[in-house]
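J.: Sequence below, structure please.
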Amino acid sequence: MKAKPGDDVVLQCDSLRVSAITVLKWIRIDLQLEGYIFFFRENRGYENYQDPSYRDRVELKDPKMKDGDASVILENVTLNDTGTYECHIGYEGTHDLINIHLTVDPGDAAGRKDGGDMRGHLGLIAVSLTVVVLVVAGLVGFVLYRKGQKDRIHTN
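T.: You can find the predicted model right below:
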């Protein structure tokens, strides 16, 4: 799955079982995190089990998890959210496991909520224009200096 920085994405996790979900754990398997992406047990989420970088950015798509929908919404994704996620759905005596790979690509930052990398591009453009102006001014100054030298030689 692909997203751009600033997007909200749905990490899809659907169970085909009709049993009630007793535990739901979302983890990042490519990182050693301090906690879970999302942890749910006893009919409620546990924010204190979440890794700090995901706190206040992840919620269940359907809080009632109707029809086995254990998907979560990851808000305001960043490049650091690129990785492989695992959804562990626990039932009485068994569980399901689903993997999702998320790629956050800066691409066209024009649609970003915060302006994103555009500030860096604008800064680079401003520096480039300044260099061009200085080079042109230097060339014009040099040409005028040389013309003044020639005029002085011809008048002497």
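J.: can we go C-alpha only for contacts and neighbour counts from here?
T.: Fine.
J.: Mind jotting down where the helices sit in the chain?
T.: If DSSP state H is used as the criterion, the helices of the chain fall at 118-155.
J.: Quickly note the distance from the residue lying closest to residue 16 once chain neighbours are set aside to residue 46.
T.: Ranked by CA to CA, 6 or more residues apart in numbering and with sequence neighbours excluded, the top spatial neighbour of residue 16 is residue 68, at 6.6 Å. According to CA to CA, to the nearest Å, residue 68 and residue 46 sit 19 Å apart.
J.: So which elements touch the longest strand along the chain?
T.: Counting by DSSP state E, the longest strand found in the chain is strand 94-104. Helices and strands touching strand 94-104, by 3 or more CA pairs under 8 Å, 6 or more residues apart in numbering; DSSP states H and E, are strand 2-3, strand 83-91.
J.: Could you also give me the structure for this second sequence? I'd like to compare it with the first:
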Amino acid sequence: MKAGVHILCSFLAELKNITAEPGQNVTLTCRLSDQNQVLVLEWSRTDLQEDEYVFLYRDDKSDSDHQHKSFRNRVFLKDSRMGDGDLSVVLKNATTDDNGTYQSRVEGNGRTRRSVLDSPPICTIHLLVILPGEQRDSEVK
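T.: Got it, this is the predicted structure:
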């Protein structure tokens, strides 16, 4: 049975490290401390092009038009209503190609109306997907 990996990230964009094995579903957990409506939620990976996303939510639905092809049909909101400020996404069937640093950004009511790309990350997570038995030097104990 494949287990999911979960990590909680606070409002401050503190870097969190997680380790998973290929085939696992990985939850990139992030929670917004205020309860304002989220108009745009963007999850990106720092090594992707600026116009490519891991996951993008806007206009009350996920938007796959600019989603990087390797993430299509593999990333979804953990809670489709984003209840209680839960901005977490689940990455299905992780592979070593998913290694990298993920960041989430938001634009919502009560926030300055500026480009999501210009806003600071809410959460930053470094994901390391390794084969069973490989050295886990980057794993947080």
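J.: care to give me the TM-score?
T.: TM-score of the superposed chains, computed with TM-score structural alignment, normalised by the length of the second structure, equals 0.72; 109 aligned residues with a CA RMSD of 1.8 Å.
J.: In the first structure, which residue is most central in space?
T.: Closest residue to the average C-alpha location of the first structure: residue 78 at 1.7 Å, with CA atoms, centre = their mean.
J.: what residue of the second structure takes the place of that residue?
T.: Alignment note: residue 78 of the first structure maps to residue 95 in the second structure; criterion TM-score structural alignment.
J.: Also residue 122 of the first structure?
T.: In the second structure, residue 122 of the first structure lands on no residue (TM-score structural alignment).
J.: Also residue 50 of the first structure?
T.: Superposed on the second structure with TM-score structural alignment, residue 50 of the first structure falls opposite residue 67.
J.: For its match, give me its contacts.
T.: For residue 67 of the second structure, the contacting residues are 52, 53, 54, 55, 56, by CA atoms under 8 Å, 6 or more residues apart in numbering.
J.: Of the residues you listed, which qualify as buried by neighbour count?
T.: Buried members of the contacts of residue 67 of the second structure, counted by 16 or more other CA atoms under 10 Å: 52, 53, 54, 55, 56.
J.: Show me what the third one lines up with in the first structure.
T.: Residue mapping for residue 54 of the second structure onto the first structure gives residue 37, with TM-score structural alignment as the criterion.
J.: Verify the stated contact: its match with residue 26.
T.: Yes - contact criterion CA atoms under 8 Å: residue 37 of the first structure and residue 26 qualify, at 5.2 Å.
J.: before we move on, back to that, distance to residue 106 of the second structure for the contacts of residue 67 of the second structure - can I get that in TSV?
T.: Formatted as TSV, those follow (distance: CA to CA, whole Å):
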residue	distance to residue 106 of the second structure
52	16
53	13
54	14
55	12
56	10
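J.: between these, which is closest to residue 130 of the second structure?
T.: Nearest to residue 130 of the second structure out of the contacts of residue 67 of the second structure is residue 54 (CA to CA; 19.8 Å).
J.: State the distance from that closest one to residue 64 of the second structure.
T.: Distance, residue 54 of the second structure to residue 64 of the second structure, by CA to CA: 9 Å.
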